[in-house]
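>>> make a model of this:
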Amino acid sequence: MNLNKKTLASAFLVLGSLAILIPSQSQAKEKAAFIYLGPTSDHGWSYSHEQGRVKAEKALAGQYQTTFIENVPETADAERVIRNLAQQGNKVIFGTSFGYMNAMEKVAKQFPNTVFMHATGYKQAKNLGVYETRTYEGAYMLGVVAGQKTKTDTIGVVASFPIPEVVRNINAYTLGAQSVNPKVKTKVIWANTWFNPGKEREAALALIAQKADVLMQNTDSPAVVQAAQQKGVYAFGWNSDMSKFGPKAHLAAAVLHWEKIYQPVMKQVAAKTWKTSAIKYGVKQGAVNIENFGPSTTPEMKAKAIAVRNALQKGSLHPFTGPIYKQDGSLLVAKGKSLTDADLAQTNYYVKGVEGAFPK
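Coordinates of the predicted model:
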C-alpha cells in the first residue's frame, strides 16, 4: 500500500482505553502534550480543552507537534502517564484536572528541563506553573439570563464536587440571577462526579421536581440540557455549546477558550522565555464568554447578558462586589468592596439565596 504524507496527516495510537492523537507535524520544532480526565467527546471540560489544543497548534503554524491522552484517572496512573510523556521529549505538558496536581509536582522534580502546567491547582515550582479560567464570570452571566427567565423564582445547579471552584460558580450564578431578580433562590444537588450522564440526569430531574425551572451545571455531559428539554424547562451549555442536545431548552452557553492560555505558554516555552506563574484568565482576556444564545432567550435577556459581559471585559464589574451576605445572613463583602483571588480560592460557603446545607 502506497501511503503519502497526506494520508498520514493524523494517526491514532491506542493504548488500552487511552487514545493519543498525533497530528502530522514532521517539521515541528517542539512537542507538547495534554492530559484529559474525561473523553474529548464529553462536550464539556475535556472537549473544551481539546478545542483549545487544536486552535493553539493551528495558530502556531507548525511550531509544535501536540498529542493528547484522554480518560486519565486522578490516581497513581496519572503519574505514570505524565512521566511517560516527559520521557517522550515533550517540552511542555498540560494537566487539565485538579487531581493531577501532586503527580505533576512529583514528576516535575524528575524532569527539570520540561515545563509542567497544571489546571486549577495551586502548587508551583521553577518548572511547574498553574492556570485556570475565571469560570465564575461565565456562571454570573448565565445567572443574569436565568434570573430573567425563571417563572418560579427557583433556579438549580447540578454540581460535581464541593471544591472552591465549583462553589464559586454556584454563588456567582446565584448573584447574577439576583442582580436582575432579587427573589431568586438556588437549589443544588451534588452528583459527586465530573462525568456520568446517568447521575447528571437524575440530579437534573430531582431539581426540576423541586420547581427549579432554569438549570446550570458544573458537570461535563449534556445530560442536564437533555433532561431540561424533555421536561419543558431551561438549561445552559457549560464549557461549550450544548444547544444541539436541547434546542428549545438551551438558553446560552458559558464557553471556555483555553487556546488563550495554551498558545502564549507554548510560544514562551519554545522561545525559552517561560517563567512559572499563576495564570487566571477570564472575560477580559477572551478565555470566558457567553455564546450560542437559543431561541428561548429574548432579545432583552440577551442584551442584559451582553451588557454584563462588556462590563466584565472593561473591568468595571466584579461578580463578587458587596454588599454580599453569606447563607446565614452574615456580611461577607461590604458595599463597594470585592473579594480578591486569595479570598475566592478559599470559598467554602454558600451566599444568601442558596438553599440547603453546605456539604461537609
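>>> please count neighbours and contacts with C-alpha atoms only from this point.
Fine.
>>> from Pro112, how far out is Ala342?
28 Å (C-alpha to C-alpha, to the nearest Å).
>>> looking at the two, which is more packed in?
Pro112 (13 against 8; other C-alpha atoms under 10 Å).
>>> how about the nearest residue to the more buried one, chain neighbours excluded?
Asn127 (6.4 Å; C-alpha to C-alpha, 6 or more residues apart in numbering).
>>> list the residues that contact the one you found.
Ala108, Pro112, Asn113, Thr114, Val115, Phe116, Lys275, Thr276 (C-alpha atoms under 8 Å, 6 or more residues apart in numbering).
>>> please give me the structure for this one as well, since I'd like to look at both together:
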Amino acid sequence: MRKGLLCIMIAIIFAITACSSGKSNETTGASSTTPSETSETPAANEPAADDKQLPRVAFVYIGVPGDGGWTYQHDQGRLMLEKELGIKATVVENVPEGADAERVFTELAQKNDIIFGTSFGYMDAMYNVAQKFPKVKFLHATGYKTAPNMSTYMGREYQSAYLVGLAAGKMTKNNQIGYVAAFPIPEVIYTINAFTLGAQSVNPDITVDVVWSNTWFDPTVERQAAVSLLDKGVDILAAYQDSPASLQAAAERDKFGIGNDSDMNKYAPDHYITNNVFNWGPYYVNAVKSIMDGTWKSESYWGTMKEGIVDIAPLGKNVPEDVKKLVEAKRQEILDGKFNVFNGPIFDQDGKQRLAEGEPLKDEDILSMTWFVKGIVGTVPK
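Down below sits the predicted model:
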C-alpha cells in the first residue's frame, strides 16, 4: 500500500498537520522487474463533448488485477473512470518500488497529463518525477509527500476494520483470534488495533495473536504464517495481505477466515466472515473531473466510510443473522458520525493508558501509530 517504514513516522505527523499499509520498499509481490504495459496508449487527440481534449491518464500498479485484492480494487476504479469520462487509460503492471518505478513514472510523464501511483513505495520516485514535470498531475495512494502538482489519497480503513473485528468477536468460540500482518507500519498497526477494539467490544477477554509475514503478496509465505497461528489454536483468522492464502488456510482447518481489500467470499464461501473493501472509483472520477475543470488543488485526502471510499464486504452466508444486524447497526453509527473508533479509554498492551475517557485520537497520532492495544499478543518490530 503501499506503505512506509517506521523511520518515516515523524514525517507523517508533519504531513498530516500541514494539510493530511502503501507498499513497503521491501515488497516481495512484484512478479517482474520489467513492467508490462497492459492498455493501449490513450487517444490523446479525441475531443470531449465540450471540444476540449480528454486528459491522458495512466495508472501504475504494484501487482496485477488478478491478485483479487489491492490491485484488483484499483483496477475496478480505473474501469469506472473510463466508463464515466470516456477516457482510455494506460496501465502499467508489476512495477517494483524503487528505481524501476522512477523510470516508469518518467516515461509516463512524457506522454500523460495525470498519473496515479497505487503503492506507498512509489512515493519518493513519484515525488522526484513530479519536480521535473510540473505540468503533469501526480496522485499517490497512501503516501504523505505532496507538491503543487502531487496529491495523496487513502481511505480510513480503521472504520471498516472495527466492524470486521466486531463480527469476529461475536463468532469466536474460544476467544483466540489470529492476524497475519503485512509490514509493521502505522497503516497496518492501526487497522489491527481497530479490529481488536471491535472484537473486544463484545467480549473484553478476546486476544488477537499477530504474526508478521513482511509481504504484500506472497501466498506461500502468508499461508505458512496462517498455519502457524492455526496450530496455536486460533479459531478465526484475519490477514492484511492482497492474497486469500490465510483465508483459504483457515477454511482447510474448518475455521472462519477474513480477507482483505476486496470481497474475498469466493475463495472460501463456507468459512468467510467479511473484510474491509476499498472503492476507489468515485475518487478517481472526481479527481480527474477537478483537473479537467481547473478546480484541482494538491491535498492529502483521507476519505471516510460515509464518503464511500471504504466499507465492508457483504457478510458470509454462514454468519448468523444477529451478528449481521449488530454489525449493520454499528456501521450506521459510523456513517451518522455517532461513533469514533479511536475514542478513549484505550490502553496499550503494556497497560499504559493512551487515551482518557471520551478523548478522541488525533489524525496525526493515528497516522504515526507504532503501538498495539491491550489484548494483542505479539510485538511491533523496531
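>>> could you get me the TM-score between them?
Scored by TM-score structural alignment, normalised by the length of the first structure, the superposition of the two chains gives a TM-score of 0.92; 344 aligned residues with a C-alpha RMSD of 1.6 Å.
>>> the residue nearest to Pro112 of the first structure matches what in the second structure?
Residue correspondence to the second structure (TM-score structural alignment): Asn127 of the first structure is matched to Asn149.
>>> do Val157 of the first structure as well
Checking with TM-score structural alignment, Val157 of the first structure has Tyr179 as its match.
>>> what's the answer for Ser330 of the first structure, then?
Using TM-score structural alignment, Ser330 of the first structure sits opposite Lys352 in the second structure.
>>> cool, Glu137 of the first structure as well?
In the second structure, Glu137 of the first structure lands on Gln159 (TM-score structural alignment).
>>> how many residues are close by that match?
By other C-alpha under 10 Å, neighbour count at Gln159 of the second structure equals 26.
>>> same check, this time on Gly351 of the second structure
Gly351 of the second structure, neighbours per other C-alpha under 10 Å, totals 11.
>>> and the helices in the stretch 201-350 of the first structure?
223-231, 259-271, 299-314, 341-344 (DSSP state H, counting those that start in this stretch).
>>> Lys29 of the first structure: which of those helices is closest?
helix 259-271 (8.2 Å; C-alpha to C-alpha).
>>> buried residues in that closest one?
Glu259, Lys260, Ile261, Tyr262, Gln263, Val265, Met266, Lys267, Val269, Ala270 (16 or more other C-alpha atoms under 10 Å).
>>> okay, and it goes to which residues in the second structure?
Under TM-score structural alignment, the match for helix 259-271 of the first structure is residues 281-293.
>>> next: stretch 222-234 of the first structure.
Counting by TM-score structural alignment, stretch 222-234 of the first structure corresponds to 244-256 in the second structure.
>>> check stretch 30-41 of the first structure too.
So stretch 30-41 of the first structure sits over residues 55-66 in the second structure, by TM-score structural alignment.
>>> how far out from the middle of the chain is that stretch?
Relative to its parent chain, stretch 55-66 of the second structure has a centroid offset of 16 Å by C-alpha atoms, centre = their mean, to the nearest Å.
>>> do the same with stretch 164-173 of the first structure
12 Å.
>>> swap in stretch 302-311 of the first structure?
For stretch 302-311 of the first structure, the distance to the chain centre is 20 Å (C-alpha atoms, centre = their mean).
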